[in-house]
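[1] All I have is the shape, not the residue letters:
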C-alpha cells in the first residue's frame, strides 16, 4: 500500500491522525492490537523511529496501552475519549472558520442541506 504524505505536516503526526481516524471509524476496535512498528515501517517504507513517535503519541493520549511482549492495544473507552477530543477540537478550531465562510458566501441553511442531500 502506498501512502501519500502531506509535506507540510510531520509524517509521525499524519500517521497518528490516521490511527485516530481508524479507531473512530471502527476499523481498529477496543482491545485490538495495533500493527507492530516494524510492520507499519515496512508497509509504508518509513523509519521505525517515525512509527514509534506516532505510537508514543497514542500512548501519551492514553488511547493505547503496551502489553509487555504482545504490543500495543486500544484501551477500553478510547473511541469515546477520542470522539470527545476530536469534537471539541473541531468546534473550537475548524467550525468557526466554516461559519465565517458560510456567512461570507451568504449561504442559507436550505442551500447547505439541499446540497448535502444531493451529495450523499
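    All right, it came through fine. Values in this document were obtained by computation on a predicted structure and should not be read as measured data.
[2] all contacts plus neighbour counts: C-alpha atoms, from now on.
    Will do.
[3] burial of residue 117, as a residue count?
    9 (other Cα atoms under 10 Å).
[4] How much space separates it from residue 25?
    21 Å (Cα to Cα, to the nearest Å).
[5] do the same with residue 9
    Between residue 9 and residue 25 the distance is 22 Å, computed by Cα to Cα.
[6] three-state assignment of the residue sitting furthest away from the middle of the chain?
    Residue farthest from the centre of the chain, counting by Cα atoms, centre = their mean, is residue 106 at 31.4 Å. Three-state call for residue 106 (DSSP: H, G, I helix; E, B strand; the rest coil): coil.
[7] try this one side by side with the last:
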C-alpha cells in the first residue's frame, strides 16, 4: 500500500479496511485479518494497525470477540457509505465548486464528463 503524506497512516489504513468492507471483500460478521496479519500485508508497525482498529471500533465499523479477533459490524457498509457521502458533500464538493468557478467550468460540462466516465466503467 502506498501511503501519502496528507493524512495519518492509521487513518489511511482505516480507509483501506472500509474500502474492503464497502466492496464486500470483508462481509458483515466476518472475521478480518488480525493486527499482525494486516501489519505484515501493509508493511507497517502492528501498533499502527492496532490504532486503526481501535479507531474503527469507536466508529462502530468493526468489533472484537475476545480471543477470536476482529469482525465486521452488522450494517458497517451502510454506515461507511453514509459517513463518506457526508464527508464528500461537506469537504470535497466545496473545493470542487471553487475550482469550477476559477476555471469557468459549467455544471453541464461536469455532467457530460461524469456520464462518459460511467459509460466507460460499464
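    Received the coordinates, thanks. No experiment lies behind these values; they were computed from the predicted model shown.
[8] where does the TM-score land?
    The TM-score (TM-score structural alignment, normalised by the length of the first structure) is 0.88; 118 aligned residues with a Cα RMSD of 1.5 Å.
[9] Translate the residue farthest from the centre of the first structure into the numbering of the second structure.
    Aligned counterpart of residue 106 of the first structure in the second structure: residue 104 (TM-score structural alignment).
[10] do residue 16 of the first structure as well
    For residue 16 of the first structure, the residue aligned by TM-score structural alignment is residue 14.
[11] pretty sure its match is touching residue 50, no?
    No: counting by Cα atoms under 8 Å, residue 14 of the second structure stays clear of residue 50, with 10.2 Å between them.
[12] Which one's more surrounded, the two?
    A count of neighbours by other Cα under 10 Å puts residue 14 above the other of residue 14 of the second structure and residue 50, at 20 against 17.
[13] Surely the more buried one is within a strand?
    No: the assignment for residue 14 of the second structure by three-state DSSP gives helix, which leaves it out of any strand.
[14] who's in contact with residue 89 of the second structure?
    Residue 89 of the second structure makes contact with no residue, according to Cα atoms under 8 Å, 6 or more residues apart in numbering.
[15] Distance check, it against residue 12 of the second structure.
    For residue 89 of the second structure, the distance to residue 12 of the second structure - Cα to Cα - is 20 Å.
[16] On the three-state scheme, residue 69 of the first structure is what?
    Assigned by three-state DSSP, the conformation of residue 69 of the first structure is coil.
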